[in-house]
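[1] Fold the following, please.
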Amino acid sequence: MSELFTVAVIGSGTMGAGIAEVAASNGHQVLLYDIAGDAPARAIEGIRQRLASRVARGKIDAQRSETILACLRPVTELHDLARAGLVIEAASERLEIKTALFKQLAEICPAETLLTSNTSSISITAIAADIPHPERVAGLHFFNPAPVMTLVEVVSGLATSAQVVDTLCAIASRWGKQPVRCQSTPGFIVNRVARPFYAEAWRALEEQIAPAETIDAALRDAGRFPMGPLELTDLIGQDVNFAVTCSVFNAFWQERRFLPSLFQQELVLAGRLGKKSGHGVYRWPGEHQPDWLAEKGTGAQARQVITARDSVTKNPLTELDELLLIETDGETAQSLSARRQRPVVVFDLSEGDTVVLAAAASNQQADTDKAVRYFQQQGKRVLQIADYPGLLVWRTVAMLVNEALDALQKGVASAADIDTAMRLGVNYPRGPLRWGEMLGWQRVLRVLENLQRYYGEERYRPCSLLRQRALTEGCYES
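    Okay, the predicted model is just below:
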């Protein structure tokens, strides 16, 4: 393909308009089509306003803006797309609509035209199943906002040719994007691997472990995720996030680790869709700040502090007089306290200036206060939640690692592409596979096994590749 082939974009909503802007910004003539005849013109006007804002802020000059706009052309007939070298469909997320559309495109466009879908979860194999030359059909999944986000998932169906994938990756790279290759599987990479980030937060909220603000603060400030999961679902839209979760859940034959949240369903049924409706988990606009334990424990200091590692789990362990301060391995503080016959406070994985604590119910308040004071003296802000196995950050990270390993084992994508996708697509502080390696496969396995034992659910079942890596790590250490 020549570098300046014509690009057709079907669908002029937020994603379609964003993709059209990306292509036009790279010098392509762009044909923008929508079933609603006047929608492409409105989309181009929206692009004009965004470009004008960038000109006003000195990001681009006026000539550059006019050059981009000159590349955009609204069309009203699907037949107008026949001269495109690349078609990117960004229409409704319904399989029957996409299959009908691609059948029409296959009749209209020459055999060498690449036909792609921006779908986030629908099977590329299913879209291509009944059209001539299915080898030219692939997924080209951009992330919102398309002009800003660098990640593009290039998705292969069963019939997609390797040459088509190579070509699409080269195009994405020329457009300043970072392509990752993956196989057509529910949710592809990002929307599959990211499910536990939301699911564990919903579970904690449903089990009333802590207020939403505290759950979000734990993942954001201790886990160093860019945003708390509950706040993020409000920004995405509760209806959109819930629909993706349901889609992945059903596509995996109701696999329990993708189980949707009944509480989120209630929000959707109530029309509390998040920021766009003014009310979701939170009210918008508004501040969503947790209550920090700023004053707790100031009068309860330990007389003797001994820091070591637990002889069995190898986890960090600190003795504050009689109190044991233990990094969580998926057991509750009360379980550890009962077994050790001493007061216990467990703390969460922390990569920032915040630490999450949970105390055994049998503790004296003075014992728990010592733990709070201990971390405050290290300059940490303290969040205390109810006694909860795996706390908030550790169990979320362990589930992300497990899901990434499962995707790797099943050939969805390479390890490098999985980690790249999660860093760039959802801005995680590091890729989940790299995270698992840093934390230690045995520790991740132990957290999941303890969670599975506590709940008696398949949801926390460790994948076999995690068990293999834990065994290898154990042999290496010995």
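[2] drop to CA atoms for contacts and neighbour counts, all remaining ones
    Fine.
[3] So the closest residue to Ala172 other than its chain neighbours versus Val87, what's the distance?
    The shortest distance from Ala172 to any non-neighbouring residue, by Cα to Cα, 6 or more residues apart in numbering, is to Pro179 (6.1 Å). Here the criterion is Cα to Cα, to the nearest Å. By it, Pro179 lies 17 Å from Val87.
[4] which one in this protein is furthest away from the centre?
    Residue farthest from the centre of the chain, counting by Cα atoms, centre = their mean, is Arg303 at 44.0 Å.
[5] looking at it, it is touching Asp321, isn't it?
    Yes. Using Cα atoms under 8 Å as the test, Arg303 is close enough to Asp321 to be in contact (6.2 Å).
[6] circling back: next secondary structure after the helix or strand where the residue nearest to Ala172 lies?
    Here Pro179, judged by DSSP states H and E, is contained in strand 178-183. Remark: after strand 178-183, the chain's next helix or strand is helix 190-193, criterion DSSP H and E.
[7] how far out from the middle of the chain is that next one?
    6 Å (Cα atoms, centre = their mean, to the nearest Å).
[8] Sequence B follows; please return its structure for comparison with A:
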Amino acid sequence: MDRLINNIGVIGAGIMGIGIVQIAIQSNRQVYLYDAQQDAAKKAYDKLNTTLSRLVEKNKISQTDLEQSLANLHIVENIQELHICDLVIEAIIEKLDIKQSLMKQLEAIVRPECILASNTSSLSITEIAAQCQQPDRVVGYHFFNPVPLMKVVEVIQGLHTNTKIIDQLSELARKMGHRPVRTKDTPGFIINHAGRAYGTEALKILSENVASVTEIDLILKKSLGFKMGPFELLDLTGLDVSHPVMLSIYNQYYQEPRYRPNVLTQQMLIGKKLGRKTGEGFYKYIDQAKQEIAIIPKYSAHRHDLKTVWLSTEFDDDHKKLSTYLTQKGIQINLNAQPNNEDLILIANYGDDATHSAQRLGVNPEQVVCIDMLGNFEQCRTLMPSLLTQPKMIEAALDLFNQPNSETIVIEESLGFVSQRVLAMVVNLACDMAQQKIAIVEDINAAVKLGLGYPFGPIEWGDVIGKEKILKVLERISSISHDPRYRPSPWLQRRCKLNLSLNYQR
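    The predicted model follows:
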């Protein structure tokens, strides 16, 4: 098992197989490409030649690099020719029985020390290896599309996988220019598992009519810095892909409430509103271009003779930021224990809605407007009135917070706004993954940043935002809604109580 990996077999000349071949030949490995379909491997050679030629044109590689890389690629017409390999990676159809059959076939061809790797994105490595005579040499090696650009690979240890193989493939990944992340053989591994929180919570918020598709996408991009809103992302991936993954993870974890899918995507799947590929999903598309949906505000910002604001905050940084902002706007802050009848009651709350905030503070809900301070206050301000808030108070708050080059959005009452709910679920789920030792914290953070494009790793994000804020959001939503999906992770709770970084692991 300690042999150097120089000869790599790749089975499957589809988009993933070609991507794996490219990074392997560019790292000067000898690669033997096989595909059961006649001429598929030869066509892959031509595609790689075209891809590498474009890199030469862009001065990314030299002509010599191109020639050397292609010289490293060997097209084989008979699977028996893979007997020379130190490692064979299968990148074939995602069907368990076919992968199991292939692994058994390979055992009769390759040497006993040859590593057998699967590029599966969703199947259990332990199950793929179950019928093998040497299950200890079967491993997961999950790349992401497009392989040359997505610089991360999950190295998945099945129940029987030899740990030395994990070390070897991690080192190989680095030589091929990719960041290896080690993970246990669990549903979704790291990236598909950690990614469950973003879309599922956004769908729940939408189903509660808290905000529109456009508003939710806008808030999460502007406030938290996601590159794509959850509904843009679902449309890009396609619900024919996304919904079955949601359902699969939910069922593989025996209906764990954290992963609960939503009836909205099931209905859209039935109705063929799959996203870009069908011209309509959460948005409409013309020639693959998204058609924007205008936000129709329920309230307008009107000038009011607002002179005083009664301010309630739960964290010092929020108080300082809002106090400074109000003072600069010429607004006096009422420092009395209780507000006056004409005050705008501005509450920077976490986890509860305007109704519960008003009750908690013992103030008149007709004057209450809540504001979310969790995300980027300069880019996006989310306001939440109660069911009884006077329109003049909402309009006054809009006038107060409307600024050029920033978004101000009024949502319906929600436990935890939009950003708070989504980010709390993202952080909490990752904390649970660390608690279960699916992967180490460093690998969870790296995998999510590289694989999902989040601005921070999910566990480090909790420290950046403030772990106490995340915990408060979850505790309040959980206690009010009694929905177990929001229960705080023990990892999060202990580190808050001990005032440790969420990244602390031992």
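[9] Any idea what the TM-score is?
    Once superposed, chain against chain, the TM-score is 0.91 (TM-score structural alignment, normalised by the length of the first structure); 473 aligned residues with a Cα RMSD of 2.6 Å.
[10] rewinding a little: tell me who's in contact with the residue farthest from the centre of the first structure.
    Leu320, Asp321 (Cα atoms under 8 Å, 6 or more residues apart in numbering).
[11] average distance between the strand holding Pro179 of the first structure and the second structure?
    Compared with the second structure after fitting, strand 178-183 of the first structure deviates on average by 1.1 Å (mean Cα distance after the TM-score superposition for the first structure).
[12] so that strand corresponds to what in the second structure?
    Using TM-score structural alignment, the residues of the second structure aligned to strand 178-183 of the first structure are 179-184.
[13] List the buried residues for that stretch?
    Arg179, Pro180, Val181, Arg182, Thr183, Lys184 (16 or more other Cα atoms under 10 Å).
[14] Now do the contacts for the nearest residue to the first one once chain neighbours are set aside.
    I take that to be Arg179 of the second structure. Spatial nearest neighbour of Arg179 of the second structure, chain neighbours left out: Val152 (4.6 Å); criterion: Cα to Cα, 6+ apart. Applying Cα under 8 Å, 6+ apart to Val152 of the second structure gives the contacts Phe143, Phe144, His178, Arg179, Pro180, Val181, Ala447, Leu450, Gly451.
[15] Filter these by whether they're kept in the first structure.
    Contacts conserved in the first structure for those, counting by both residues aligned by TM-score structural alignment, their matches' Cα atoms under 8 Å: Phe143, Phe144, His178, Arg179, Pro180, Val181, Ala447, Leu450, Gly451.
[16] Which residue in the first structure aligns with the second one?
    Put plainly, it is Phe144 of the second structure. Counting by TM-score structural alignment, Phe144 of the second structure lines up with Phe143 in the first structure.
[17] measure the residue nearest to its match when sequence neighbours are not counted to Gly176 of the first structure for me?
    Closest residue in space to Phe143 of the first structure, ignoring its immediate chain neighbours: Met149 at 5.9 Å, by Cα to Cα, 6+ apart. Separation of Met149 of the first structure from Gly176 of the first structure (Cα to Cα): 10 Å.
[18] which one of the two has more residues nearby?
    Met149 (17 against 14; other Cα atoms under 10 Å).
[19] Is the more buried one in a helix, a strand, or coil?
    coil (DSSP: H, G, I helix; E, B strand; the rest coil).
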